[in-house]
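# Let me see the structure of the following:
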Amino acid sequence: MILANLSHMTIVGWESRYREILKEFGYSRNNDNQSCRLLDSILPKKVDLVKIRRLIENKPVFIVGAGPSLPSSIPILKKYKKITKIVADGATQAIIENGLKPDIVVTDLDGDIKSLKKAGRTNTIMIVHAHGDNSEKLGFAKNFKNCIGT
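The predicted model follows:
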């Protein structure tokens, strides 16, 4: 269930889960907030969310992570090249090195920066998550052609 008001949307139960995440990873809420504001200031234009909807609504989608099955999944991804691929940053390098194009990359900029930059120069939609320990890397996002910050 999503509750909404005019200024923002909140997922019910998110606040308590967020506090758990902060504690588990040792993150600071203030640092998270500062990183979010920094990313928001870096991203001058907004990506039209309709682009994402066109890629995924009522369509099959591959979600690609950097797990142990990634190498054996590459031939399948090549066979179905036209199916939308949402790729975690850790899998971006393998996808690109195998001649595939990610449609969407979800990243906190902890993956291979060279591969992320390469994907970011294309029409790939880059979804960049700001958090308290990646503020020094957020500047990379300003060079991404299509970028959404979270």
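
# make it CA atoms for all contacts and neighbour counts henceforth
Fine.

# Helices along this protein, start to end?
All helices of the chain, identified by DSSP state H, fall at 14-25, 29-42, 49-56, 70-79, 89-97, 113-120.

# Run the angle between the fourth one and helix 89-97 for me.
Translated: helix 70-79. 50 degrees (axes from the mean of the first three to the mean of the last three CA atoms, to 10 degrees).

# Any buried residues in helix 70-79, and which?
By neighbour count on 16 or more other CA atoms under 10 Å, the buried set for helix 70-79 is 74, 77.

# what residues does it touch?
64, 91, 95, 98, 100 (CA atoms under 8 Å, 6 or more residues apart in numbering).

# chain center to stretch 60-77: distance?
With CA atoms, centre = their mean, to the nearest Å as the basis, stretch 60-77 stands 17 Å off its chain's centre.

# one more to put side by side:
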Amino acid sequence: MIQWEDLYERICRELVIDCKSDYTSTKVLSAMAIHQVTFIKRINSFRNGNFIIYGPAGKIIERKEKGVVSVVADSAIDRFKNFVPDIIVTDLDGNLERIMSCWKDGTVLCIHAHGDNIKRIMEFVPALEGDFLGTCQSSKTENLLNLHGFTDGDRAVKLAQFLEAQTIRLDGFDFRTPVSKYGSRDKEKKLRFAEMIILDSARERNGKEFNFIPEVF
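Below is the predicted model of the structure:
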């Protein structure tokens, strides 16, 4: 099993991430996460459910699957047309207008703090008035969870694990062909880390069902 502290150090080294900035972002988000104890009780309604996690590489989603908790990794939100997902996992670099619209319609937001999104946190999060789940990737901080995830996709898997998912299914995950407006080598590295974390999570689940959609992975 991967030790998060070791992996986090490696991620910071290979992607030239300033861990001090990560910690600053964590403190900023923590100060806004004023209802976390109450909010964690709220998301317990999803506990022990069957989860489907949507990445950006799949087709348009026309309708919600019955009896399944739908979790969207940030950039995949544009795949949804006729309904809103149960949970969006985001570091706020996606379609913020759509994310806010989903939140108003009842979607749970899981918002992540890292060094590059401090400005977006300060601009976007106050309007939520503490009605979100906050996560971080640096050291443990009051009011935030460290799910031991790095990208929105693998963090969504970690959230499902935190909620003791009975099953986890991935839809629209492609670790070989980045869906990114940047198309950078850093994006490719991030996807490799995401894949590593997700596969480690699959092993950690000790035989519980974990399906990769065949045409994607």
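
# State the pair within the contacts of helix 70-79 of structure 1 that is farthest apart.
64 and 98 (13.4 Å; CA to CA).

# When the two are compared, which one has more neighbours?
More neighbours surround residue 64 than the other of residue 64 of structure 1 and residue 98, with 22 against 14 (other CA atoms under 10 Å).

# which residue in structure 2 lines up with that one?
Here residue 64 of structure 1 is matched to residue 54 in structure 2, going by TM-score structural alignment.

# for residue 50 of structure 1, same thing?
Matched across to structure 2, residue 50 of structure 1 falls on residue 41, judged by TM-score structural alignment.

# One more: residue 128 of structure 1?
Per TM-score structural alignment, residue 128 of structure 1 is aligned with residue 111.

# check contacts around its match.
Residue 111 of structure 2 makes contacts with 89-92, 132-135, as judged by CA under 8 Å, 6+ apart.

# Pretty sure residue 156 is one of the things the match of residue 64 of structure 1 touches, is it not?
No. Counting by CA atoms under 8 Å, residue 54 of structure 2 does not reach residue 156; the two are 9.0 Å apart.

# Quick one: the contacts of helix 70-79 of structure 1 as JSON lines, columns for distance to residue 20 of structure 1 too.
Shown next, in JSON lines, are these (distance: CA to CA, whole Å):
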{"residue": "64", "distance to residue 20 of structure 1": "26"}
{"residue": "91", "distance to residue 20 of structure 1": "27"}
{"residue": "95", "distance to residue 20 of structure 1": "33"}
{"residue": "98", "distance to residue 20 of structure 1": "38"}
{"residue": "100", "distance to residue 20 of structure 1": "37"}
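
# contacting residues for residue 121 of structure 2?
Residue 121 of structure 2 neighbours (CA under 8 Å, 6+ apart): 28-29, 92, 113.

# Could you rerun that using 10 Å?
Residues in contact with residue 121 of structure 2 (CA atoms under 10 Å, 6 or more residues apart in numbering) are 25-26, 28-29, 32, 91-92, 111-114.

# What subset of those residues is buried?
Buried among the contacts of residue 121 of structure 2 (16+ other CA under 10 Å): 25-26, 29, 32, 91-92, 111-114.

# Looking at those, spot the one nearest residue 6 of structure 2.
Once CA to CA is applied, the member of these that ends up nearest residue 6 of structure 2 is residue 114, at 17.3 Å.

# Just to check, the closest one is in contact with residue 18?
Yes. The criterion here is CA atoms under 10 Å, and residue 114 of structure 2 meets it with residue 18 at 9.3 Å.

# related to what we said a few turns ago, measure the match of residue 50 of structure 1 to residue 32 of structure 2 for me?
The gap separating residue 41 of structure 2 from residue 32 of structure 2 is 18 Å, by CA to CA, to the nearest Å.

# same check, this time on residue 10 of structure 2
29 Å.

# repeat for residue 201 of structure 2
When residue 201 of structure 2 is compared with residue 32 of structure 2 (using CA to CA), they lie 29 Å apart.

# Name the nearest residue to residue 76 of structure 2, ignoring sequence neighbours.
Excluding its sequence neighbours, the residue lying closest to residue 76 of structure 2 (CA to CA, 6 or more residues apart in numbering) is residue 56, at 4.0 Å.

# May I ask you to name the longest helix in structure 2?
For structure 2, the helix that runs over the most residues, judged by DSSP H, is helix 185-204.

# State the span of structure 1 onto which that helix is aligned.
Following TM-score structural alignment, helix 185-204 of structure 2 has no partner segment in structure 1.

# got it, and stretch 93-101 of structure 2?
Stretch 93-101 of structure 2 corresponds to residues 110-118 of structure 1 when matched by TM-score structural alignment.

# need the contact list for residue 121 of structure 1.
Listed by CA under 10 Å, 6+ apart, the contact partners of residue 121 of structure 1 are 143-146.

# Oh, that last question was meant for residue 132 of structure 2, not what I typed.
Applying CA under 10 Å, 6+ apart, the residues contacting residue 132 of structure 2 are 32-36, 39-40, 43, 103, 107-111, 125.
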